[in-house]
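**Q** Sequence and predicted structure are below.
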Amino acid sequence: MSRRNSGGEDSLFLKLFDYLDKHSDHNDKEILKKIPKIKKAQISNIRANLYKQLLASLRLFHRSNNIDIYLNEQLDYAHVLYDKGLYKSSLDILDKAKTKALEQKQYMMAQNMVEFEKHIESQHITGSMSAKAIELDELSHFLIHRNQKSASLSSASLQLYGLYLRHGYVRNQKDYKYVTEFFEEKLPVYDLEDLDFYEKLYYFQSYVWYSNMCHDFLNYYRYAQRWVNLFHDNPAMKDKELASYIKGLHNLLNALFLAGKYKKFKKAYLELEQFNSDGVLSINRNEESLLVLFKNVHMINLHYMQGSFTECLEMMPELEKIIVSNKYNWDQHRIMVFYYKIACLYFGAVQNENCIHYLNLIINNFFPKVREDIQSFARILNLIAHFELGNELLISYQIKSVYRFLSKMNDLHEVQKEIFKFLRKTPRIEPKNLNHEFGLLRDKLVIIREMPFEKRPFLYLDIIAWLESRIEGVAVEKVIERNFNLLQNENATLG
């Protein structure tokens, strides 16, 4: 398409494209040196022209398999025909496109088409005024009601997800009250039977975010399963909303991981691993990014559950290459979660220097209002890793700054308080009494773990397994692996 333009800057942007396609260095100085016909004053405009042409070409390439692009294109054609005075031709295109939009449940686009139809019918005599006016009026009212409902539900889902990204899990009764009131205020009350596909999707998503934040992992699992089942019941929507389906699988796996349901987790994980192995679905870059992201997240979670930390670490160099190269443009939240998970793997495998390295990637970087809970626990784990390395002076210095950070975040739990107490007095504990002190701390934490809103610290780090590892003189992963095997044997006996 773009080669039809042959003169001036229109031919220079093609030369720029050929250069950028063959070279990784996109520095302006290098470009001006290699393409002398491009002047310094032109380069900004030529880059912008190239960008515009690339977007236009990509739009043409994707219009056959992207319903949004197709429908927008049909609406554009209808406007062009209308401007030429071809009113009936414009109405014909609108009618066909509107039917397609309604079939695909693209109600917002259908409403735009109906409004344009109404405009044409009201301005010009087309021979269909009387019957058409009634039909358009009824359809317009239906679509306005549908779109208002969908907009309110999608807003509720988005705002709850934003709340989760900022704060993570509720920390106390005050948090729980705030999140619950926020949820009840934002989520409208609807009968599920009255909701269409998208409305149900937003409704289930809202419950997923809310249940997860409130430690209600049973409902987190239930609504994540309903999210996935919605696509199973509407298989045609899987291709249209593939990213949402993949995210549903991710949340189902996350719920099973948090609830410790290993067998169900393993089954769902294998489903994710084998996703689209037959190549039936057309996967774009965004969907590929999500698949790679969630496969890695749950590969790590699987090894967490099994206690096979060292085995999992063998796969981390490949993941780090993806993160460093920014191949998929993952956001700060995703990258921070990976850094924390990798740090926990190293901690479990008793490689504390590497653990601290990854924790510092969180602590020494600025992540404004993103998963403050993980930022807090990165600092706690950092103290413990330094304790393991015998860095007593560093700990005494860092305890104060970490305490201030957690106080500022309003994130001081009973667990953190007990760990602070323990670390402060360790320099005064005689080596022969250390195991006894580990045992006392473990017993306190076992009691705290059963308290409402105190389960959260144990979701980030199995602190009790760490204490048992110190008492027994083995790696943390060995304790978790032993506990995992005991649980599997118990489940096999029961079932």
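**A** Perfect, I can see it now. Owing to the predicted nature of the structure, the values given are computational and were not obtained by experimental measurement.
**Q** contacts and neighbour counts: CA atoms only from here.
**A** Fine.
**Q** Residue 229 - how many residues pack around it?
**A** By the other C-alpha atoms under 10 Å criterion, the neighbourhood of residue 229 contains 15 residues.
**Q** ok, now residue 208?
**A** In terms of burial, residue 208 registers 29 neighbours under the definition other C-alpha under 10 Å.
**Q** so how far is residue 194 from it?
**A** In this structure, residue 208 and residue 194 are separated by 20 Å, where distance is defined by C-alpha to C-alpha, to the nearest Å.
**Q** does residue 410 sit in a helix, a strand or a coil?
**A** Each residue gets one of three states, and residue 410 gets coil by DSSP: H, G, I helix; E, B strand; the rest coil.
**Q** From residue 183, how far out is residue 87?
**A** Distance from residue 87 to residue 183, by C-alpha to C-alpha: 48 Å.
**Q** what about versus this one:
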Amino acid sequence: MSRQFPDSNTIERAAQRINRMKPPKSKTAEVLSARVSLNIAMRTGKYEECIRYTDRIIDVFKKSPALIQGHTNFKLFVTAIYYGANFRTYLRQYKESDELMRLLESPLNVRQCDPGLYYEVKTLHELAMGVATYDLSRSRKAIGEYELLPAELHMQIPAIKQSEIFFTAAIASIIDGTPKDALRFVNIIRASKPTDIRNDLRQYIRVLFLIIHFDLNNLDVVETGIKAGRISFKRKNVLNPFYDAVFKLFSKMTRAKSIQKSEIAIREFLDHYSGEKAQFWASMNNYFNLRAWLTSKLEQRDFFKTLQEDEKL
């Protein structure tokens, strides 16, 4: 039996109910309340609210350092810092994001207390910041240092977080114009156990696979990837118009007998970004800016420059 997740209206009602509740009396209860509210805000994509709740958790621990003594609370404090920084990155508050992450160095000294946790959040942050600010040297440095870590440190990082690291590294490599590196990272994820990959990333990795092989001009592999993706999604009952349109797009692009026909296919896909479901289509760009990538193909421009010159894509 498939799991039934609450819809957006149910989540919104839960958030309103929590907001009407009396403020918790104890610090522990305050942290718990903020965690619940944070999870709800994350489901609804309200990043400003997410920041408010992560900041509340951080503030409680900073005012009551005795609470951080246990491993569970220490990890909660560190992850609140990371998520607070991450949400600021989404909102392009880059300076504030980096400043918040500096709490990991002093006075927490997370690298010494929990090196696995430190390199997990540090690598994810550096990769994301490199992509967001187009400072790809920062992303390259982050994944390079991560891969040089001792095996025992890698084992301390949850497999699901390692897949997130390689997913972001693949995106950075696509933007950086190094599709072979991107393919290596994608193949690491594809070789992982299904339980070691977030479900949404496991689905979107198929899109990255098509993009990379298209950039490498491996059109036969692209067609194979389309067939495999369609079979997998049908078997798993994945109903998502975005993926259906992506498979259709790449099928047309690989079989196009002329540049003009390929351009028509791209324009048809890009029309979705201004159609009835424009907001949904735009939200899928939170993984990878497919719209900008396609625009760079359409205009025969460098992908990296397209991203830099038009952040609205």
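**A** The structure has been received and is ready for your questions. Treat the numbers as computed from the prediction; the structure is a model and nothing was measured.
**Q** check contacts around residue 225 of structure 1.
**A** Taking C-alpha atoms under 8 Å, 6 or more residues apart in numbering as the definition of contact, the neighbours of residue 225 of structure 1 are 248, 252.
**Q** let's see 10 Å
**A** Residue 225 of structure 1 makes contact with 204, 208, 219, 248, 249, 251, 252, 253, 255, according to C-alpha atoms under 10 Å, 6 or more residues apart in numbering.
**Q** Could you find the counterpart of it in structure 2?
**A** Matched to structure 2 by TM-score structural alignment, residue 225 of structure 1 sits across from residue 55.
**Q** do residue 289 of structure 1 as well
**A** In structure 2, the position corresponding to residue 289 of structure 1 is occupied by residue 116, as judged by TM-score structural alignment.
**Q** what about that match, which helix or strand?
**A** Assigned by DSSP states H and E, residue 116 of structure 2 belongs to helix 115-132.
**Q** repeat for residue 52 of structure 1
**A** Residue 52 of structure 1 belongs to helix 43-62 when assigned by DSSP H and E.
**Q** quick check, distance from that helix to the centre of its chain.
**A** Averaging C-alpha coordinates over helix 43-62 of structure 1 and over its chain gives two centres that are 29 Å apart (C-alpha atoms, centre = their mean, to the nearest Å).
**Q** residue range for that helix in structure 2?
**A** Alignment note (TM-score structural alignment): helix 43-62 of structure 1 is unmatched in structure 2.
**Q** The stretch 201-350 of structure 1: helices as residue ranges?
**A** 217-233, 236-240, 242-259, 262-273, 285-306, 309-313, 316-325, 332-348 (DSSP state H, counting those that start in this stretch).
**Q** Tabulate those (a markdown table), appending distance to residue 362 of structure 1.
**A** Converted to a markdown table, these look like this (distance: least, C-alpha to C-alpha, whole Å):
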| stretch | distance to residue 362 of structure 1 |
| --- | --- |
| helix 217-233 | 27 |
| helix 236-240 | 36 |
| helix 242-259 | 22 |
| helix 262-273 | 28 |
| helix 285-306 | 17 |
| helix 309-313 | 19 |
| helix 316-325 | 14 |
| helix 332-348 | 6 |
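**Q** Tell me which of those helices lies nearest to residue 32 of structure 1.
**A** With C-alpha to C-alpha as the criterion, residue 32 of structure 1 lies closest to helix 316-325 of the helices of the stretch 201-350 of structure 1, at 26.2 Å.
**Q** Report all helices and strands that that closest one contacts.
**A** In this structure, helix 316-325 of structure 1 packs against helix 285-306, helix 332-348, with contacts taken as 3 or more C-alpha pairs under 10 Å, 6 or more residues apart in numbering; DSSP states H and E.
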